[in-house]
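S.K.: quick one: sequence and predicted model below, then my questions.
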Amino acid sequence: MIGIIFGSFIPLLVLGVPIALCLVLMTIFVYVDIGDPRLFLQIPQRMFSSTENLLLLAIPFFIMAGEIMNRARITDRLMDLSGALVGWIRGGLAHTNIVASMFFAGITGSAVSDTVAVGGIMIPAMKEKGYEEDYSAAVTAASSVVGPIIPPSIPMLLYASVMNVSIAGLFLAGILPGILVAIFLMGTAYIVAVRRGFGERAPFVGIVNLLAAVVRSIPALLLPAIIMGGILGGFFSPTQASAVAVMYGLAIGFLFYRTLSWRDIAPILKHTVQATAMIMFLLACAKSFSWLVSYYNLVESATLAFVALTENKYVFLLLINILFLILGMVLDMGFAIIVLGPLIAPIAYTYGVDPIHFGLITCVNLTIGLVTPPFGLVLFAACGVSRVKLMPLSKAIMPFVAAEMVVLLLITYVPFFTMYLPRLFGYA
């Protein structure tokens, strides 16, 4: 069976067949090898049943909320606030870029969306102020990692639906690690700015201007507060919170900022449908493969293999980090979560790792993979926004990737950073 899986999946992937179709075709090949025609009836059944989870409705709503905020040019207000907060530090525009990504993370939950939205504004601004183009693109790409870590997060929604883990607990677990990533990236940006002479230190804008920037940004900043406050306060479920986010985004876009028009609705819906269809089709196709995991006892076999390698929990976590970082570079994040989550998470539980903690480790690992050269998806998005070639960008981003890996080790081996808030609110 293993020979059929690798002998069919890898060639199909190399030929450019979409990952979702690779999964279905590979499953069909294994069913043919088993020789039971009744199994083929399971494929459409499992594909449809995988999309019946109510939690999955949150995915299109959060995607739509992020697109609404982007179309409403909320990024401009967040940029102003970020500049007022940290623009006075040496290398100020790089810090502004990072903090803006942190604010924007509470709206979109997507690394690629953050790269395009923030990069479209910040990369030209940094170039104008004398920052090298590859460095500007590297800061933008690296800081976009915060997007899927700070809630709301599309990868966390996927993980929660697949692994039956509390989405509120996962959202809470991502807050402190997301802030840690931003702090470490700012520290790296400061060191690079001093060494390479980027961005002379600017004067502080003053309390009055800072307060004015805060006031202008309050409607945008309230969105993540409404989402998390509503979920934790029991006012609505995560799915209902996503719908509230859409309504709130439309309200401030049309009524408060008045930057949305009716002509924006069609592009917003088109982007939402495209992104949602891609995620849901991948989830449906992966579900047909999940039967093979249980039929061939792959979880038990993988558990025995890991235990044979080591019985030490910390060595196991190191091996998992290495594995996920490598896979995150070459595999779609959704695919990795949907297929590998059910296979590896039960092994982690046998080592005594908390389900929420392991879910956060998984999401952060795969997110860092998005910006790790040479195949990270966000790198290509940054290249498209900045028109920088991949090799210079890969070289410029490595100090930031190293900083993110330090944070990954911290959240892996110091559970306090991930588990403090979930335990405080009773989710762990």
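M.R.: Nice, thanks for sending it over.
S.K.: make it CA atoms for all contacts and neighbour counts henceforth
M.R.: Will do.
S.K.: which residues touch the most centrally placed residue in the chain?
M.R.: Closest residue to the average C-alpha location of the chain: residue 148 at 2.6 Å, with CA atoms, centre = their mean. The contact partners of residue 148, by CA atoms under 8 Å, 6 or more residues apart in numbering, come to 105, 109-111, 154-156, 363-364, 367.
S.K.: and it, helix, strand or coil?
M.R.: coil (DSSP: H, G, I helix; E, B strand; the rest coil).
S.K.: sorry, back to before: dump the contacts of residue 148 into CSV; add secondary structure and distance to residue 403 as well.
M.R.: Formatted as CSV, the contacts of residue 148 follow (DSSP: H, G, I helix; E, B strand; the rest coil; distance: CA to CA, whole Å):
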residue, secondary structure, distance to residue 403
105, helix, 19
109, coil, 21
110, coil, 20
111, helix, 17
154, helix, 23
155, helix, 21
156, helix, 22
363, helix, 17
364, helix, 13
367, helix, 14
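S.K.: also this one, for the comparison:
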Amino acid sequence: MLLLIGAFLGLMVLGVPVAVAMAVASIAYLLAYDVAPDVIVAQRMIAGVESFPLLAVPFFILAGNLMNIAGVTGRIYSFAVALVGWMKGGLAQVNIVGSVIFSGMSGTAIADAAGIGTIEIKAMKDHGYSTEVAVGVTAASATLGPIIPPSLPFVIYGMMANTSIGALFLGGVVPGAVMTLFMMATVAVFAYRRGWGSDTPFDARKLLAAALEVVVVLAFPVAAYALVWAGLSQNLAIAIALAALLALDWWLDFSAVMALMTPVILIGGMTLGWFTPTEAAVAAVLWSLFLGLVRYRSMTLATLAKATFDTIETTAAVLFIVTAASVFAWLLTVSQAAQLLSDAILSITQNKWVFLILVNLLVLFVGCFLDTIAAITILVPILLPIVLKLGIDPIHFGLVLTLNLMIGLLHPPLGMVLFVLSRVAGLSVERTTMAILPWLVPLFLALIAITFVPELTLWLPRAAGIAR
């Protein structure tokens, strides 16, 4: 155990990439103790990535890339400006609302920060906000990406914990709304204390137009349900409602109705049993292609090829991490390290609330040093048996774990969102870190609420009948 964990931590201190550190530590342990034949190790590596739920990873990454090149980010930003830009601290509020919408398409904090975050930071700086403020609010809002469905970390966690990914997706809706409200309240406090004004004049027509778009999107499931109640089959009712929506969108040329429909289609399709979460990722890609090639006609073969190659590059990196982490986690189990760590935790407490506090402290620390996917792959086999023994719902635990790791993305030394925004804004890592610190307050408040009020997570999955 000391060799395995010590070699891993030592390589991390030397600056070796996480996946390479896990792979080298695993190889060193295998050479030293010869615990399994080479073929078994190869089988464990293949088993780590040979999973149907993992197919969602490249498709959700591709959907996010396609949304970026389809010009959807600009439309989302314009919609958010019309909806909340007139408030005090308007563009900061726009930043949060834009991230909420984009989160329903991309599923990753990094895609959010690098995509719509680039537009938001430039706009805020142009309107007189300091670079630090623009970076801070963008970093905080980017954490919504993996909480509001769809979510790549939920896919990895669901696979590792053998938990319904659909239930995890639904479980993220209310916590995502809570985080959004906390962040918007924080902007309001900053606006009051620093004298921020509105960034766009109040325009009743634009506000009504934005509100109408929201109403149209919400009316879609209502109309489909009404047609089913009137006697039409479910598929025919949804086809008619969707055709009416497309016709209305073409006629009135809405700014963001089609983008707003993305989470409705994904969550609705999974709830109705049309497709699994993995198949929902394919549906997200098809919807992105429809928007870029047919509705907005903003995609070209060149941009489509670039999005594809970017997806291949990102997917390869993710799967390399999953492969290395799978072998590392397996060796933690074989070496009894996982059992020893589990026993150590249970010797401290068998109260589930104290355990959750300890988990928050542990994962907040781990999230500063480990990639999100690697952390989930390593921690779940250690912590999940304790979670089940203490009667904690694995869906609730998945939300707590993921939010902790999202906060870790904002911290040095390995916070990816921190480095992305540092590059986008042209700030040093040190200045970017200091800019983010005040915006951690609403995230920690949301973490406390989600940790100690499980119903925030479990109410919607239970209402939908896919959780106990």
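M.R.: Sure, I can see it. Being a predicted model, the structure only gives us computed values, none of them experimental.
S.K.: TM-score of the superposed pair?
M.R.: Once superposed, chain against chain, the TM-score is 0.95 (TM-score structural alignment, normalised by the length of the first structure); 426 aligned residues with a CA RMSD of 1.7 Å.
S.K.: before we move on, back to that, need the contacts of residue 148 of the first structure in JSON lines with neighbour count and distance to residue 354 of the first structure, can you?
M.R.: Shown next, in JSON lines, are those (neighbours: other CA atoms under 10 Å; distance: CA to CA, whole Å):
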{"residue": "105", "neighbour count": "28", "distance to residue 354 of the first structure": "25"}
{"residue": "109", "neighbour count": "29", "distance to residue 354 of the first structure": "23"}
{"residue": "110", "neighbour count": "26", "distance to residue 354 of the first structure": "25"}
{"residue": "111", "neighbour count": "30", "distance to residue 354 of the first structure": "26"}
{"residue": "154", "neighbour count": "25", "distance to residue 354 of the first structure": "21"}
{"residue": "155", "neighbour count": "25", "distance to residue 354 of the first structure": "18"}
{"residue": "156", "neighbour count": "29", "distance to residue 354 of the first structure": "15"}
{"residue": "363", "neighbour count": "27", "distance to residue 354 of the first structure": "14"}
{"residue": "364", "neighbour count": "31", "distance to residue 354 of the first structure": "15"}
{"residue": "367", "neighbour count": "28", "distance to residue 354 of the first structure": "20"}
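S.K.: residue 418 of the second structure reaches residue 409, doesn't it?
M.R.: Yes - contact criterion CA atoms under 8 Å: residue 418 of the second structure and residue 409 qualify, at 6.6 Å.
S.K.: can you tell me what the residue nearest to the centre of the first structure aligns to in the second structure?
M.R.: By TM-score structural alignment, residue 148 of the first structure lines up with residue 146 in the second structure.
S.K.: any idea how far its match is from residue 282 of the second structure?
M.R.: 18 Å (CA to CA, to the nearest Å).
S.K.: what of residue 305 of the second structure?
M.R.: Distance from residue 305 of the second structure to residue 282 of the second structure, by CA to CA: 17 Å.
S.K.: repeat that for residue 93 of the second structure.
M.R.: For residue 93 of the second structure, the distance to residue 282 of the second structure - CA to CA - is 31 Å.
S.K.: go on, residue 114 of the second structure?
M.R.: For residue 114 of the second structure, the distance to residue 282 of the second structure - CA to CA - is 22 Å.
S.K.: so which helix or strand takes in the alignment partner in the first structure of residue 445 of the second structure?
M.R.: Aligning on TM-score structural alignment places residue 445 of the second structure opposite residue 406 in the first structure. In the assignment (DSSP states H and E), residue 406 of the first structure maps to helix 390-413.
S.K.: export the contacts of residue 148 of the first structure as CSV, with columns for distance to residue 420 of the first structure.
M.R.: As requested, the contacts of residue 148 of the first structure are exported to CSV (distance: CA to CA, whole Å):
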residue, distance to residue 420 of the first structure
105, 21
109, 21
110, 24
111, 25
154, 22
155, 21
156, 18
363, 18
364, 17
367, 22
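S.K.: residue contacts, the counterpart of residue 116 of the first structure in the second structure?
M.R.: The equivalent of residue 116 of the first structure in the second structure is residue 114 (alignment by TM-score structural alignment). With contact taken as CA under 8 Å, 6+ apart, residue 114 of the second structure is in contact with 420-421, 424.
S.K.: circling back to that earlier point, who's more crowded, residue 305 and residue 282 of the second structure?
M.R.: When residue 305 of the second structure and residue 282 are compared for neighbours, residue 282 comes out ahead with 21 against 12, by other CA atoms under 10 Å.
S.K.: where does that one sit: helix, strand or coil?
M.R.: Here residue 282 of the second structure is recorded as helix under three-state DSSP.
S.K.: so what does it match up with in the first structure?
M.R.: Aligned partner of residue 282 of the second structure by TM-score structural alignment: residue 243.
S.K.: mean shift between the host helix or strand of residue 11 of the second structure and the first structure?
M.R.: Taking DSSP H and E as the definition, residue 11 of the second structure sits inside helix 2-13. In the superposition with the first structure, the average deviation recorded for helix 2-13 of the second structure is 2.0 Å (mean CA distance after the TM-score superposition for the first structure).
S.K.: corresponding residue for residue 176 of the first structure in the second structure?
M.R.: Using TM-score structural alignment, residue 176 of the first structure sits opposite residue 174 in the second structure.
S.K.: and that match, what element?
M.R.: Residue 174 of the second structure is located in helix 173-194, with elements delineated by DSSP H and E.
S.K.: can you name the element that comes right after that helix?
M.R.: helix 204-229.
S.K.: and the strands in the first structure?
M.R.: Using DSSP state E, no strands are found in the first structure.
S.K.: equivalent range in the first structure for the longest helix along the second structure?
M.R.: Taking DSSP state H as the criterion, the second structure has its longest helix at helix 301-334. Taking TM-score structural alignment as the measure, the first structure aligns residues 262-295 with helix 301-334 of the second structure.
S.K.: show me what counts as buried in that stretch.
M.R.: Residues of stretch 262-295 of the first structure classed as buried by neighbour count (16 or more other CA atoms under 10 Å): 268-269, 272, 276, 279-291.
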